[in-house]
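Undergrad: Give me the fold of what follows.
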Amino acid sequence: MPTHTLACGNRAQQLAQHINLPNRHSLTAVPASRNLVFLTELAHEVLPVDPTPSLAEIAAQPDVPHLGHPAPAPQHPSEPLRFIILGSDAALSAVLTRLMRADHLWAEIAFIPVSASVAAVNWGLSSDPVEAADFAMSAPVCPAPTIRSDKGLVVAGSATLTAEANAQYTGEIIVDDTTVLFHRNSAPEKRPLFGEYGARLIPMVDAPGIVAAKLITPLEGAAGRRRVPLEKLYTRWHTPGLRWLTRGAHQPAAIVEPEHVFQGRAVQTGGEKIIVTIDGIAAQRPVKRATFYRHLRDLQVVRNPTAESGNFPYAGKNT
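TA: Predicted structure coming up:
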């Protein structure tokens, strides 16, 4: 089976050499699409012509099949092709985006994280590079949904919808038919300890595809004079007569509301000056609307089949 290692960044390149991974390609920490054109050349070596219906043909069908449990790819190359991505979630997102746009998601994808990784947690991967490398080389594929944005970017680990300058969110966020957040405009200087700060979404490893939760603190918490344990801080804030005890407390970052976690096939939002961040990379400009949804092709991922993704930690972000 042809196996190629994409070492993204200096740390990844050092690890790839140390572990002695096969067919190493040295890339930047977050490779640009133009630097990943060779993936198409490698794909064509084992599948010169894709006989299956194109994405446009599938979308034009009057009876597009319901996207249920993720399934193996319908393509049958002459032999399996595996890409091992060594790097960050952002690097993994860049590679998946290129493969999705070229319609090569039939290729097998393995991942070795070089830092804290939501994707690795979702896929049940070891944080030890040697163990992760052994798994990436030998474990079988276990399909998972492909989650993308309306801008054609794949979410590898997580994405957020927030306002500028860590302010409260102005707008509405919906998962399928369920409202996760609805908040009208508030004064910019108003930044409560716990409030309406947007949402965070994570790809699931099974149907329906996305799990999303409301952010009740900003991505960057405000510094305070003292630190209070999160559960105690949360309880005091929401208990009449005790909120004054939170004055001067450090604001924790990127906390999600445990009672506002929802699953669905799509996440939509409309509002003012929305910042879309995918795997730690923020869009260059704010937008008025954004959508994340499940792609027609599933990922062919080398992952732990018993992994359960979409578990939001109450005590902070898992990035």
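Undergrad: switch to C-alpha atoms for all contacts and neighbour counts from now on
TA: Fine.
Undergrad: got a list of what the closest residue to E108 other than its chain neighbours touches?
TA: Distances taken as CA to CA, 6 or more residues apart in numbering put R82 closest to E108, at 4.5 Å, once the chain neighbours are dropped. Contact analysis of R82 by CA atoms under 8 Å, 6 or more residues apart in numbering lists M1, P2, T3, H4, A107, E108, I109, A110.
Undergrad: To check against the first, give me the structure of this:
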Amino acid sequence: MTTSPGVAVVGTAGVPGPLRDLPRVDVDDLGAHRRLIVTGGDAELAAVLTALLRADRLDVEVGVATGSWSARRALRGPARRVPLIRDETGTVLVTAAYWRGIEGAQLEGEAIVDDHVLFDGQAPGVRVEPTTNMPGLRASVLTDRGRPRHWVVGRAAQLGTPGAEVIRDGVPAPRTVRRSTFYRHTEGWLRVG
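TA: Here you go, the predicted model:
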């Protein structure tokens, strides 16, 4: 197979056959490639997008490869700009975030999506997800069984609380927070496939 100029692979997972001749890069040094193909899970994709956001390089196309078929799509497929959802720390969200009460307690405070109040008082938790279309995200209060009740779409979701745990793409934040915000960045990312 001939290599594709300007394309590199990043991630800790195994590299599918169609990508084996491509250079490997590290998330801390993504180089000057025009397209990156991530071979890891959601947390690795979020790390790559966070690095591109912080380096002001959202012109780089990003694909995900979990097997040979998705590798070929990530290598040759077109890219389209989709909303990029981030938080106040500059960390990108790719699948879902949760706001939960501390150590399994009820979440206390108030959560808002744009001008819509999700809850004011107590709730089992809140799930926030990016969307591929505008306005960019959706959020829902969770039931006691952890399922979303009713989705509200918007540009930003905000939480004010005496204390909450934040989980981004399966990764818990190192500290509890009193405020948390997820919002659409001014520029989207170039998603392949």
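Undergrad: quick one on the thing from earlier: shared with the second structure, which of the contacts of R82 of the first structure?
TA: Among those, the ones still in contact in the second structure (both residues aligned by TM-score structural alignment, their matches' CA atoms under 8 Å) are P2, T3, H4, A107, E108, I109, A110.
Undergrad: of those residues, buried ones?
TA: Buried by 16 or more other CA atoms under 10 Å: T3, H4, A107, E108, I109, A110, out of these.
Undergrad: What are the buried residues along stretch 136-151 of the second structure?
TA: Neighbour-count burial for stretch 136-151 of the second structure [16+ other CA under 10 Å]: G136, L137, R138, A139, S140, V141, L142, P148, W151.
Undergrad: Same list (those residues) but as a markdown table, adding secondary structure and distance to A79 of the second structure.
TA: A markdown table is the format used below for these (DSSP: H, G, I helix; E, B strand; the rest coil; distance: CA to CA, whole Å):
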| residue | secondary structure | distance to A79 of the second structure |
| --- | --- | --- |
| G136 | coil | 17 |
| L137 | strand | 20 |
| R138 | strand | 23 |
| A139 | strand | 26 |
| S140 | strand | 29 |
| V141 | strand | 33 |
| L142 | strand | 33 |
| P148 | strand | 30 |
| W151 | coil | 27 |
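Undergrad: residues of the top strand by length along the first structure that come out buried?
TA: Under DSSP state E, the strand in the first structure containing the largest number of residues is strand 266-278. Of all the residues in strand 266-278 of the first structure, those buried under the rule 16+ other CA under 10 Å are 266-278.
Undergrad: In the second structure, point out the residues matching that strand.
TA: Aligned by TM-score structural alignment, strand 266-278 of the first structure falls on residues 156-168 of the second structure.
Undergrad: what about the matching stretch, distance to the chain center?
TA: Distance, stretch centre to chain centre, for stretch 156-168 of the second structure: 16 Å (CA atoms, centre = their mean, to the nearest Å).
Undergrad: can you check stretch 172-180 of the second structure too?
TA: Distance, centroid of stretch 172-180 of the second structure to centroid of chain: 17 Å (CA atoms, centre = their mean).
Undergrad: mind checking the end-to-end distance for that stretch?
TA: In stretch 172-180 of the second structure, first residue to last residue: 13 Å (CA to CA, to the nearest Å).
Undergrad: who touches that stretch?
TA: Against stretch 172-180 of the second structure from outside (CA under 8 Å, 6+ apart): 87-88, 102, 158-167.
Undergrad: With stretch 155-162 of the second structure instead?
TA: Stretch 155-162 of the second structure has contacts (CA under 8 Å, 6+ apart) with 107-114, 128, 134-137, 139, 177-184.
Undergrad: isn't A164 of the second structure right next to W99, touching?
TA: Yes - look at A164 of the second structure against W99 with CA atoms under 8 Å: they come within range, at 6.3 Å.
Undergrad: Quickly list what's touching both of those two.
TA: Common neighbours of A164 of the second structure and W99 (CA under 8 Å, 6+ apart) are L107.
Undergrad: Which part of the first structure matches stretch 82-97 of the second structure?
TA: Under TM-score structural alignment, the match for stretch 82-97 of the second structure is residues 144-159.
Undergrad: tell me which residues in the matching stretch are buried?
TA: Buried residues in stretch 144-159 of the first structure (16+ other CA under 10 Å): 144-149, 153-159.
Undergrad: just to revisit the earlier point, JSON lines for the buried ones among the kept ones among the contacts of R82 of the first structure, including distance to M100 of the first structure?
TA: JSON lines is the format used below for those (distance: CA to CA, whole Å):
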{"residue": "T3", "distance to M100 of the first structure": "19"}
{"residue": "H4", "distance to M100 of the first structure": "18"}
{"residue": "A107", "distance to M100 of the first structure": "10"}
{"residue": "E108", "distance to M100 of the first structure": "12"}
{"residue": "I109", "distance to M100 of the first structure": "12"}
{"residue": "A110", "distance to M100 of the first structure": "15"}
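Undergrad: Show the residue spans covered by the helices in the second structure.
TA: 42-54, 68-76 (DSSP state H).
Undergrad: among those helices, which is nearest V15 of the second structure?
TA: Closest to V15 of the second structure of the helices of the second structure is helix 68-76 (CA to CA; 8.7 Å).
Undergrad: Have a look at how far, on average, that closest one is from the first structure.
TA: Compared with the first structure after fitting, helix 68-76 of the second structure deviates on average by 1.1 Å (mean CA distance after the TM-score superposition for the first structure).
Undergrad: Show me what that helix packs onto, helices and strands only.
TA: strand 35-38, strand 61-64 (3 or more CA pairs under 8 Å, 6 or more residues apart in numbering; DSSP states H and E).
Undergrad: Pipe the ones you listed into CSV and attach distance to G188 of the second structure per row.
TA: Formatted as CSV, those follow (distance: least, CA to CA, whole Å):
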stretch, distance to G188 of the second structure
strand 35-38, 15
strand 61-64, 11
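Undergrad: Figure out which of the ones you listed is closest to D29 of the second structure.
TA: Nearest of those (CA to CA): strand 35-38, 11.8 Å.
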